[in-house]
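Asker: the sequence and its predicted three-dimensional model are supplied below.
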Amino acid sequence: MQADKEWDLIRPERQSSAARASAGILRVALLFGFAAVALALIATPYLDSRTRPWIGQARFDGLDYTATGSVGRNASYTLRRSVLQDTPQAVCVIHDNGRRSGQC
C-alpha cells in the first residue's frame, strides 16, 4: 500500500467538493440517459407489435380514404404541369400513342 500513499503525495486532491458533486451529477444523468435509450430501443418494437392490430380496426371519422390503382405494364404515359396554365393543379396526361387528356 506504499505506492498508493506515494501517489497521494505526488498528486494531491485538486478538486473541490463542488467539482466532485457536479461530476457525480453528470454521471447519474448519463446513467439515466443511457437507461432511457435502452428502454426505448427495447419497448418500441414490443409496443408496436401490440398496437398494430388495434390501428387496423379503428374507425377514424372525418378521414379522407384514398383509393389506389395500378397501371398495366404495357401502358406508359407522361404527366405535365405548366406554370402558364390557369390553375396550378391543371395536369396534362400524354399517353404513349400521343393521345392527350386532362387540361392540356
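Answerer: Good, I have the coordinates.
Asker: from now on I want contacts and neighbour counts done on CA atoms only, so please keep to that.
Answerer: Will do.
Asker: which one's the longest helix in the chain?
Answerer: helix 17-57 (DSSP state H).
Asker: for comparison:
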Amino acid sequence: MSLDKDWDSIRPDRSRAADAGMGILRLTLLFGSAAVALALIATPLLDSQMRSQSSRDGLDTMSTGSIGHRDTYTLRRSVLQPQPSSICVIRANGTRSGDC
C-alpha cells in the first residue's frame, strides 16, 4: 500500500486518467445501449410501414404455394407469342391447352 501512496505523491494525475477512461467506457455503454434499444423499437415500425406501402401498391408478397399431386403439368411462356400474357399448359399425357 505504501508503494501506491508514493506513486500518487510523484504522479497525482494517474487517478484522473483512470477516471477519464471509466467515463469514456460509461459513455460508450450508454450510447451503445441506446442504439440497441432504438434498433429494437424502429425495426417493427419500419416493417409495418413497408408492409402497408406494399399492400397499397398491389404487390403480392406470397412467393410459395402448394398444388395437389393429382395432375402434373408444365407452364410455358414465350416471347415469340403475340401476347406477352399468353400461357401454354402442357399436361403429363401430352395434351396442350391455352395459347400454344
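Answerer: Okay, I see it. Here the structure is a predicted model, which means the values were calculated and not measured.
Asker: put one on top of the other, what's the TM-score?
Answerer: Remark: TM-score between the superposed chains equals 0.46 [TM-score structural alignment, normalised by the length of the second structure]; 75 aligned residues with a CA RMSD of 4.3 Å.
Asker: helices or strands next to the longest helix of the first structure in the packing?
Answerer: If contacts are counted by 3 or more CA pairs under 8 Å, 6 or more residues apart in numbering; DSSP states H and E, helix 17-57 of the first structure sits against no helix or strand.
Asker: helix or strand next in line after that helix, which one?
Answerer: Moving toward the C-terminus from helix 17-57 of the first structure, the next helix or strand (DSSP states H and E) is strand 77-80.
Asker: following that following strand, which helix or strand comes up?
Answerer: Scanning forward in sequence from strand 77-80 of the first structure by DSSP H and E, the next helix or strand is strand 92-95.
Asker: name the residues of that next one that are buried.
Answerer: 92, 93, 94 (16 or more other CA atoms under 10 Å).
Asker: repeat for stretch 5-19 of the second structure
Answerer: Using 16+ other CA under 10 Å, none of the residues of stretch 5-19 of the second structure count as buried.
Asker: first-to-last residue distance for that stretch?
Answerer: Using CA to CA, to the nearest Å, one end of stretch 5-19 of the second structure lies 17 Å from the other.
Asker: what separation do you get for residue 4 of the first structure and residue 77 of the first structure?
Answerer: Taken as CA to CA, the span from residue 4 of the first structure to residue 77 of the first structure is 82 Å.
Asker: those two: which has the busier surroundings?
Answerer: residue 77 (14 against 8; other CA atoms under 10 Å).
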